[in-house]
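Q: all I have is the shape, not the residue letters:
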């Protein structure tokens, strides 16, 4: 799972639907597009690609679905309640469509392939269903709907990376942006639907990533997050013309360095790392560049080796602990966050206690925690009984959440009394008298507005107090 925010959350607090809007393009055929995204950062990044494709065909965007001609939900299939939220939202769109019969309603993304029959035929909630690798086909599919037909394209691709499409930055603060560096996943974790909904892993052309980072910096952006289901397995071999010498493959450590070299004023983040693939080479690269943030999201899922084997995570408890020790040794100031699943199939009380002891060993800065939810079509659903009662799952989840809150507070308290370099991302949610931004370790920092500085500037902030999720301070020279 990709990281969603910087704070401690349970997965039930997953990112809600968010309308995406940008200014009119000046090139419109009179049709308006509304996109609502759910789930991970990759979905939000994909929505920017969809908007780019359709704006190129003359669409404008709107934040009011009632005035839209085309309405899309970009979906997440991580949990059942996410699917229910989407279904409820589609019913709201159905009411709007009754007043505007020409409206086209569609489902994009991870939920598309698995639920296409339900959405199109059984419940008749949508007109078009499009998978993550078929967004280029959207103009044609919309035309089919205009002609009175339903339209579907959920074909997965081994080549599609959308490398040539410049995403339209939706709801942008003009400071931070996502760059997708790869698509799909080859890790067949038994609980996960991603390999079935996003297809096989493929890496994007390195030069297209560098070009996008440079363009973002030139446009005033000062932070990029490199996205992939497993960024550490990034590997791109440049194509060569006949007669030319083959070029060496670019791995993730190489890519990090190349993006960091765009400018020392461009801050680099990335998500997500897989414990089996994160190398010392990556860690040394992070340590070598001041503008690569000292923060790694390293999902553990469980602290018990037997459960990890059932999850098909391809590492054990000892391997994970060794990787954490390497991070602490090579990048001592690095923050680490994680994902935790409680109540996976056959998990015993003793094995749950090993997850808690792993948390004590690492002392994560942040965590994304959720009770196991069986997803149809996954290896776990086919092989194992979902045999842990819900009350036990929830009790174990509560214990994990409580422990993480203790660790989050302990970790953030160490930042009080220290000066942090912070990129001003915007105003605090609570007051326009305060700015907010994140430090190198991805901790949210809130501090009073200073007229000398604006959004997009780097400032030095002295941490003066904290909650378990936020550092509070003031700008110092």
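A: Right, received. Where do you want to start? Quantities reported herein were computed from a predicted structural model and do not represent experimental measurements.

Q: use CA for all of it now, contacts and neighbours both
A: OK.

Q: name the helices or strands packed onto the helix or strand containing residue 339?
A: Per DSSP states H and E: residue 339 is located in strand 335-342. If contacts are counted by 3 or more C-alpha pairs under 8 Å, 6 or more residues apart in numbering; DSSP states H and E, strand 335-342 sits against strand 295-297, strand 366-371, helix 390-413.

Q: mean neighbour count and distance to residue 115 added to those, as a markdown table?
A: Shown next, in a markdown table, are the helices and strands packed on strand 335-342 (neighbours: other C-alpha atoms under 10 Å; distance: least, C-alpha to C-alpha, whole Å):
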| stretch | mean neighbour count | distance to residue 115 |
| --- | --- | --- |
| strand 295-297 | 23 | 30 |
| strand 366-371 | 26 | 23 |
| helix 390-413 | 18 | 25 |
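
Q: so which of those comes closest to residue 322?
A: strand 295-297 (14.8 Å; C-alpha to C-alpha).

Q: quick one: distance of the helix or strand just after the closest one to the chain centre.
A: Next in sequence after strand 295-297, counting helices and strands by DSSP H and E, comes helix 305-310. Mean-position distance between helix 305-310 and its chain equals 25 Å (C-alpha atoms, centre = their mean, to the nearest Å).

Q: quick one: contacts of helix 305-310?
A: 190, 301, 302, 314, 315, 316, 317, 344, 347, 351 (C-alpha atoms under 8 Å, 6 or more residues apart in numbering).

Q: let's see which of these end up in helices.
A: Under the assignment DSSP state H, these contribute 317, 351 to helices.

Q: any idea how far residue 138 is from residue 19?
A: As judged by C-alpha to C-alpha, to the nearest Å, residue 19 and residue 138 stand 19 Å apart.

Q: what's the local residue count around residue 422?
A: 23 (other C-alpha atoms under 10 Å).

Q: on the three-state scheme, it is what?
A: At residue 422 the chain is in strand, as set by DSSP: H, G, I helix; E, B strand; the rest coil.

Q: wait, what's in contact with the residue nearest to residue 375 when sequence neighbours are not counted?
A: Distances taken as C-alpha to C-alpha, 6 or more residues apart in numbering place residue 381 nearest to residue 375, at 6.5 Å, with adjacent residues excluded. Residues near residue 381 by C-alpha under 8 Å, 6+ apart: 190, 191, 374, 375.

Q: can you redo these as CSV with neighbour count?
A: Converted to CSV, the contacts of residue 381 look like this (neighbours: other C-alpha atoms under 10 Å):
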residue, neighbour count
190, 22
191, 24
374, 23
375, 18
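
Q: the stretch 51-200 of the chain: strands as residue ranges?
A: 60-61, 70-75, 104-109, 128-130, 151-153, 176-180, 182-183 (DSSP state E, counting those that start in this stretch).

Q: structure B:
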């Protein structure tokens, strides 16, 4: 998950329930006329992005589409002609933040009206737009346009509609039509200049219909982007110096492209078992049809082969789609990161059944064991929901046991928040009191922190390959980056040799460089290290036999 804005794009990323960049600031009624300057009036846009990495990529798509119509991104909402909020609807808390932010922008409009000029057009994009639709226009006209995640191509037309409305007679513009085939495959996202990392959307939508989740209703059915367009985008990013790409999808590892010829041929199937493409012991509410398609393992392999010096990550997956061939690609290719996201949601088989997750605790444990057996040094992250409908203390204890047993390196943990339209909202009772949810969440977080700190302590003395991202937030004298296993590392900004072999001149590492480091201390979420040398991914792997060596 990102927690800071990319430079020059005029958009900010804030994690729901976590820290992050604080966009804009509050706008008071008595604020003076905004300063002049910037892009031409009517043609600049300010965007705030909330929620998941897919929303970050969607913002880059929106800025690209608007850029083709002459809109320029800026980072100050007080001089913006268009203000857009790209939203998350997965829980109530992030939605409340959006309502608050819309109220602040209404004050900005009032300031403009007082100064006898037209205020900014305010738009709500993404999942909250798809969920609430006309309610956002009807709520005291806090929004002027409402655009669902499949309707971004229509934004220039919607903006023109609002721009042409008579003052005082505005009714707003809306397009929340979901699509069966929209993937924005032909749109080149507008990314920050000089970016070291990038997101690539490979599929959209979700067919899983977990009982707690609103994503199928806000993102629609699954559809996969053509393989060739994905690989072409990776090549383009490689040519521009990007060193790490993250493949994105609501269920990223269910990718299946029937339009591109598979180089592996039709995968084998087990007669009578429609779920044979899944991990052992996993099922779903739908029967997948993937024979003859380019499936995720093949896409991942072909992506890794484009540039051996470019790291490949992916999120967000479903555990059911971690078939043996996916795990084997992760194991075999050094530039496919040895970190997997396994959203468990609960440690209780009974709760998992009510969640309609399609697996038991035993199946999940077996998948964890297999993944760690095949991929030495593997780091795991997860999602956890506490206080789901009917959750008992014994079922909660099973989740605590899961957290302790697995020892996740990263976890996104939340109390259950009922969402309209979902199976749980329609058929189950949200009967766990809020104080109980809060207490159980605190206990899950405590167990996670204890196990994570123990794992980080074991990193002391190990050598890691770090991709430099830039200066550390708290000190200009330190650099920061991430390991193959997604651990945050800080180390002194000093000159080091150009190779692990000690040859070549010395220089200070720059963003985009790989650096070999020895870990000297560990905090709860950050490792501190001593830089050894600039290196390459292949050189590091040849010397250590892995991108996650056990000891220096």
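A: It's in. Bear in mind that the values here come from a model prediction, so they are computed numbers and not experimental data.

Q: quick TM-score on the pair, please.
A: Comparing the two superposed chains by TM-score structural alignment, normalised by the length of the first structure, the resulting TM-score equals 0.93, with 461 aligned residues with a C-alpha RMSD of 2.1 Å.

Q: quick one on the thing from earlier: which of the contacts of residue 381 of the first structure sits closest to residue 468 of the first structure?
A: Set against residue 468 of the first structure, the nearest of the contacts of residue 381 of the first structure by C-alpha to C-alpha is residue 191 (29.8 Å).

Q: the closest one matches what in the second structure?
A: Residue pairing (TM-score structural alignment): residue 191 of the first structure is matched to residue 212 of the second structure.

Q: likewise residue 349 of the first structure?
A: Using TM-score structural alignment, the equivalent of residue 349 of the first structure in the second structure is residue 393.

Q: what does residue 97 of the first structure give?
A: When the second structure is aligned by TM-score structural alignment, residue 97 of the first structure is paired with residue 109.

Q: not counting its neighbours along the chain, what's nearest the match of residue 191 of the first structure?
A: Nearest one to residue 212 of the second structure, counting by C-alpha to C-alpha, 6+ apart, is residue 424 at 5.5 Å.

Q: now do the contacts for that neighbour.
A: Taking C-alpha under 8 Å, 6+ apart, one finds 211, 212, 355, 389, 418 in contact with residue 424 of the second structure.

Q: isn't the first one right next to residue 420, touching?
A: No - because the distance of 10.9 Å does not satisfy C-alpha atoms under 8 Å, residue 211 of the second structure is recorded as not touching residue 420.

Q: ok, back up a step: in a markdown table, list the contacts of helix 305-310 of the first structure along with distance to residue 334 of the first structure.
A: Below are those laid out as a markdown table (distance: C-alpha to C-alpha, whole Å):
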| residue | distance to residue 334 of the first structure |
| --- | --- |
| 190 | 30 |
| 301 | 20 |
| 302 | 21 |
| 314 | 24 |
| 315 | 22 |
| 316 | 22 |
| 317 | 20 |
| 344 | 29 |
| 347 | 31 |
| 351 | 28 |
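
Q: if we can go back for a sec, looking at the strands of the stretch 51-200 of the first structure, which is closest to residue 39 of the first structure?
A: strand 70-75 (7.0 Å).

Q: okay, the angle between that closest one and strand 104-109?
A: Strand 70-75 of the first structure and strand 104-109 are oriented at 20 degrees to each other (axes from the mean of the first three to the mean of the last three C-alpha atoms, to 10 degrees).

Q: and the residue nearest to residue 212 of the second structure, what element?
A: For residue 424 of the second structure, the host element (DSSP H and E) is helix 423-427.

Q: tell me the average deviation of that helix from the first structure after fitting.
A: Once fitted to the first structure, helix 423-427 of the second structure is off its aligned match by 0.9 Å on average (mean C-alpha distance after the TM-score superposition for the first structure).

Q: and that helix, which stretch of the first structure?
A: Under TM-score structural alignment, the match for helix 423-427 of the second structure is residues 379-383.

Q: ditto for stretch 62-78 of the second structure
A: Residue span in the first structure matched to stretch 62-78 of the second structure, by TM-score structural alignment: 50-66.

Q: now do stretch 222-231 of the second structure
A: Counting by TM-score structural alignment, stretch 222-231 of the second structure corresponds to 201-210 in the first structure.

Q: which parts of that stretch are buried?
A: Across stretch 201-210 of the first structure, burial judged by 16 or more other C-alpha atoms under 10 Å covers 201, 202, 203, 204, 205, 206, 208, 209, 210.

Q: inside strands: which ones of the residues you listed?
A: By the criterion of DSSP state E, membership of these in strands covers 202, 203.

Q: end to end, how far does the match of stretch 62-78 of the second structure reach?
A: For stretch 50-66 of the first structure, the end-to-end distance is 20 Å (C-alpha to C-alpha).

Q: give me the residues contacting that stretch.
A: Here stretch 50-66 of the first structure makes contact (C-alpha under 8 Å, 6+ apart) with 19-25, 27-34, 68, 71, 93, 96, 135-136, 138-139, 165-168.

Q: show me which of these are buried.
A: The buried subset of the contacts of stretch 50-66 of the first structure - by 16+ other C-alpha under 10 Å - is 19-21, 31-34, 68, 71, 93, 96, 135-136, 138, 167-168.

Q: in these, find the pair that's most separated.
A: 96 and 167 (28.4 Å).

Q: contact partners for the closest residue to the match of residue 97 of the first structure other than its chain neighbours?
A: In space, and not counting its chain neighbours, residue 109 of the second structure is closest to residue 119: 4.6 Å by C-alpha to C-alpha, 6+ apart. Residue 119 of the second structure sits next to 81, 108, 109, 110, 111, 112, 113 when contact means C-alpha under 8 Å, 6+ apart.

Q: redo that, cut-off 7 Å
A: Residue 119 of the second structure is in contact with 109, 112, 113, counting by C-alpha atoms under 7 Å, 6 or more residues apart in numbering.

Q: with residue 375 of the second structure instead?
A: Residues near residue 375 of the second structure by C-alpha under 7 Å, 6+ apart: residue 331.

Q: relative to residue 362 of the second structure, how far out is it?
A: 20 Å.

Q: just residue 64 of the second structure next, same as before
A: Residue 64 of the second structure is 45 Å from residue 362 of the second structure, where distance means C-alpha to C-alpha.

Q: which of these two has more residues huddled nearby?
A: Each of residue 64 of the second structure and residue 362 has its neighbours counted (other C-alpha under 10 Å); residue 64 has more, 20 against 13.
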